[in-house]
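>>> Fold the stuff below for me.
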Amino acid sequence: MPLVVRDPVHAGPTDPTVIRHRATGEWWMYYTQRRAGLDCSGAEWVHGTDIGIAVSADEGRTWGHRGIAEGLEHRPGRMTYWAPEVLADGAGGYHMYVTCLAGVRSSWVGDAQVRHYASADLLRWEFRSVLDLGSDRVIDAAVHPLPGGAGWRMWFKDERDDSHLHTAHSRDLYTWTRTAPAATDQSQEGPTVFRPAGVYWMVTDNWKGLSVYRSADLDTWTREPYQLLAEEPEGHHAMALEQGDAAAVLWYFTADEDDPAGRRSVVRATRLEVQGGRLTCAPETPVAPLAAGLTPAWRGGTAG
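Here you go, the predicted structure:
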């Protein structure tokens, strides 16, 4: 059966990201812990959210709830945390870039920032900075290393610019400078960037499935004339974990089949491959075990 990961506390996991714990070999999944069962009439159930953690000790075959990321709180009262991006550095540490909104809101509108945290063990996090990304409404950070050791690039959604995707650059994962727009052809969110088959790919959430872009240099992106996971229940806000030179595993959230018209969601995984120059996936096909030797070092693996 295809893999399904649930949140046993609030039944609303979204925005997953996966990394290997270098000390234990476990695979850790971070996700927005939406409160699907909250009694409310507005958007309160998608606010006041923690960052949930699920862990797999068997190469991603099964997952168990591990609690929430500790140390993100930075003021009294309930805060909102969305869309974690987690990666490993070359010095034995980990970094999280997470969207933060103040309080619990009844609508989706309002200021948002990306905050940077660091950790030595993936569980306890320490605040480093609020990123200056040139806007007071930025969400959904995704990071990928630049070729040749030139640093790191971040993609994020700027809601002040019609929800277009923009970029920032860093040489050390601490100081970020906003750079050029990445994709302004449509409104979208939740980017993820990866590189199978020698080509850079970016998958984004257009709210009706996943758009696909490709690039030769991480600078110029072309949208492909097809989508992924566009049939109901659609896939949303995905993260691609590279598994060697020719494939990746795409983690995404979708409606819970037991609650298709409601708030409950689940995280699923599908194998991505490039076939005939086209990015393909088969959501009903079981995903092979995750392999440390095929996972890039910046995702906690031993490849590259």
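
>>> use CA for all of it now, contacts and neighbours both
Will do.

>>> Would you state the strands of the stretch 201-304 of the chain in chain order?
Taking DSSP state E, counting those that start in this stretch as the test, the strands found in the stretch 201-304 of the chain are 210-215, 222-228, 236-242, 247-255, 265-275, 278-281.

>>> And these: which comes nearest residue 99?
For the strands of the stretch 201-304 of the chain, the distance to residue 99 is smallest for strand 236-242, at 13.7 Å, taking CA to CA.

>>> Remind me what that closest one packs against, helices and strands.
strand 13-20, strand 189-194, strand 200-205, strand 247-255 (3 or more CA pairs under 8 Å, 6 or more residues apart in numbering; DSSP states H and E).

>>> Pick the most buried one from the strands of the stretch 201-304 of the chain.
Of the strands of the stretch 201-304 of the chain, the one with the most neighbours on average (mean count of other CA atoms under 10 Å) is strand 236-242, at a mean of 26.

>>> Need the helices and strands packed on strand 236-242 in JSON lines (columns: distance to residue 145).
Shown next, in JSON lines, are those (distance: least, CA to CA, whole Å):
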{"stretch": "strand 13-20", "distance to residue 145": "15"}
{"stretch": "strand 189-194", "distance to residue 145": "10"}
{"stretch": "strand 200-205", "distance to residue 145": "11"}
{"stretch": "strand 247-255", "distance to residue 145": "16"}
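
>>> between those strands, which gets nearest to residue 128?
Ranking the helices and strands packed on strand 236-242 by their distance to residue 128 (criterion: CA to CA) puts strand 13-20 first, at 20.2 Å.

>>> so that closest one versus strand 189-194, what angle?
Taking axes from the mean of the first three to the mean of the last three CA atoms, to 10 degrees, one finds that strand 13-20 is oriented at 20 degrees with respect to strand 189-194.

>>> Would you do the same for the sequence below? I want to compare the two.
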Amino acid sequence: MKKTFLYIILLLNAVTVSAQNREAVPAPLFSDPNYYGSCDPEIIYNPADKYYYIYYTSRRATIENLFTATPVGVIKSKDLMNWKFVGYCKFDGIGGTKDMPATFWAPAIIADKNELHMFVTWKPDTTTAKGPWGGPAKIVHYKTALNNPVNGWIKVADMHDSTYNSLDATVYKKNDTVHVWFKGKKAGEKKNELFHVVSTDMKNWKASGFSKSDVFNEAATGQPFEEAPYIFQWKNKYYMLTDPHKGLMVYESSDSENWKYQGIILKDSGTRKLDNSRARHCSVIVKDNRAFIFYHVEPWRDYDSGIGIPKQPISNRRAVLQMAELKIKAGKISCNRNEAIKIN
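Below is the predicted model of the structure:
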């Protein structure tokens, strides 16, 4: 009898551990199945099929030309834990493969009515003739029906003319107005600005000035470089996260216009599998008042040497996607990337 009771206890414990493992978000969350260069994740909920989608820059990390001719990869999930690769985006019916006839980076996406709208960094260059990152880029607006989230992308318009060199858009809706911010500079200028444009119809865009307060302000933050702005709303405040390549910089705002610098998160290496380097270019989804952050990590990259990634060995260039949960402590955003994430 005692042996039977002990067997039952051990069996129950095994089932409990197995269930707990199934409930925990895996690390890494995903790695691109072709070139293993999953970067710049943008998460969006699609109300048509009730899936979460992550659109990401698919760097060609295992070949020399890793930054250009890159597609936008897509994965989807019902529960934020189990993700399935569903392919690469087609734009105007072109592409859908691991090598593109143009370069696409860092998609920013919003669902509006029956459509998805993407604001993506685009450049015609597919070689390194103008440098490892190719030539100048622009932000281009595409849209697709909610029920065709991978292959249906059709160009709407360029967001600016060729006098600007830009990258890394972010988009959100406030009341009836859509806001797009992106990093860029005019031809011949050295300083990058954070541009802000708004629209009520997704067709006519109005310039709304540059970033105010602490964003892109070295005097306020002590950081001379940042990119990849991402804006989201949580707990009655707006937050902006940017990427200085030294973790993620955090700003808060009550009006999504005037930003106050909070500090840096996710700089120190984590202990989860392949989460052992600083977090890069991110996005956030708020679910049941919990905020989950998605970011890419380059686990093999040597940051300490000061050598740029294009000059490091190809074996150093692979990237994976990771997920963590944000918390608010003492009025500021924090993130313990080592905590197991469980989603009910």
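
>>> What value does the TM-score take for this pair?
Between these two chains, after superposing, the TM-score reads 0.84 (TM-score structural alignment, normalised by the length of the first structure); 277 aligned residues with a CA RMSD of 2.1 Å.

>>> ok so, going back, turn the strands of the stretch 201-304 of the first structure into TSV, including distance to residue 72 of the first structure.
Below are these laid out as TSV (distance: least, CA to CA, whole Å):
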stretch	distance to residue 72 of the first structure
strand 210-215	29
strand 222-228	33
strand 236-242	21
strand 247-255	23
strand 265-275	23
strand 278-281	34
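
>>> among these, which is nearest residue 112 of the first structure?
strand 236-242 (17.5 Å).

>>> What range does that closest one cover in the second structure?
Using TM-score structural alignment, strand 236-242 of the first structure lines up with residues 280-286 of the second structure.

>>> Any chance you could list what contacts the matching stretch?
Contacts with stretch 280-286 of the second structure, where a contact means CA atoms under 8 Å, 6 or more residues apart in numbering, come from 39-44, 228, 230, 232, 234, 241-243, 245, 247-248, 291-297.

>>> The stretch 151-300 of the second structure: helices as residue ranges?
Along the stretch 151-300 of the second structure, the stretches classed as helices by DSSP state H, counting those that start in this stretch are 218-221.

>>> actually the stretch 1-150 of the second structure, sorry about that
Under DSSP H, counting those that start in this stretch, the stretch 1-150 of the second structure gives helices at 2-23.

>>> Residue in the first structure paired with residue 236 of the second structure?
Aligned counterpart of residue 236 of the second structure in the first structure: residue 198 (TM-score structural alignment).

>>> How about residue 41 of the second structure?
Aligned by TM-score structural alignment, residue 41 of the second structure pairs with residue 16 of the first structure.

>>> Then residue 123 of the second structure?
Under the alignment (TM-score structural alignment), residue 123 of the second structure maps onto residue 101 of the first structure.

>>> tally of neighbours for residue 148 of the first structure?
Residues near residue 148 of the first structure, counting by other CA atoms under 10 Å, number 6.

>>> Just confirm residue 225 of the second structure contacts residue 242, I think it does.
No: the criterion here is CA atoms under 8 Å, and residue 225 of the second structure misses it with residue 242 at 9.8 Å.

>>> now that we're looking at the residue lying closest to the match of residue 41 of the second structure once chain neighbours are set aside, which residues does it contact?
In space, not counting the residues next to it along the chain, residue 16 of the first structure is nearest to residue 31; the distance is 4.4 Å by CA to CA, 6 or more residues apart in numbering. Residues near residue 31 of the first structure by CA under 8 Å, 6+ apart: 13-17, 51-53, 82-84.

>>> got it, and residue 184 of the first structure?
164-165.

>>> Residue 63 of the first structure -> the second structure?
Aligned counterpart of residue 63 of the first structure in the second structure: residue 83 (TM-score structural alignment).

>>> Quick check: the match of residue 41 of the second structure vs residue 35 of the first structure, distance?
For residue 16 of the first structure, the distance to residue 35 of the first structure (CA to CA, to the nearest Å) stands at 15 Å.

>>> more crowded one of the two?
Neighbour totals were compared for residue 16 of the first structure and residue 35, and residue 16 leads with 30 against 22 (other CA under 10 Å).

>>> show me what contacts that one?
29-32, 83-84, 237-239, 251-253, 267.

>>> now the residues you listed as JSON lines including distance to residue 281 of the first structure?
Converted to JSON lines, the contacts of residue 16 of the first structure look like this (distance: CA to CA, whole Å):
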{"residue": "29", "distance to residue 281 of the first structure": "21"}
{"residue": "30", "distance to residue 281 of the first structure": "22"}
{"residue": "31", "distance to residue 281 of the first structure": "22"}
{"residue": "32", "distance to residue 281 of the first structure": "24"}
{"residue": "83", "distance to residue 281 of the first structure": "23"}
{"residue": "84", "distance to residue 281 of the first structure": "24"}
{"residue": "237", "distance to residue 281 of the first structure": "15"}
{"residue": "238", "distance to residue 281 of the first structure": "13"}
{"residue": "239", "distance to residue 281 of the first structure": "13"}
{"residue": "251", "distance to residue 281 of the first structure": "11"}
{"residue": "252", "distance to residue 281 of the first structure": "12"}
{"residue": "253", "distance to residue 281 of the first structure": "15"}
{"residue": "267", "distance to residue 281 of the first structure": "16"}
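
>>> From those residues, pick the one nearest residue 174 of the first structure.
The closest of these, once distances to residue 174 of the first structure are taken by CA to CA, is residue 84, at 16.1 Å.

>>> Test my guess that that closest one contacts residue 99.
Yes: Residue 84 of the first structure lies in contact with residue 99 (CA under 8 Å); the separation is 7.0 Å.
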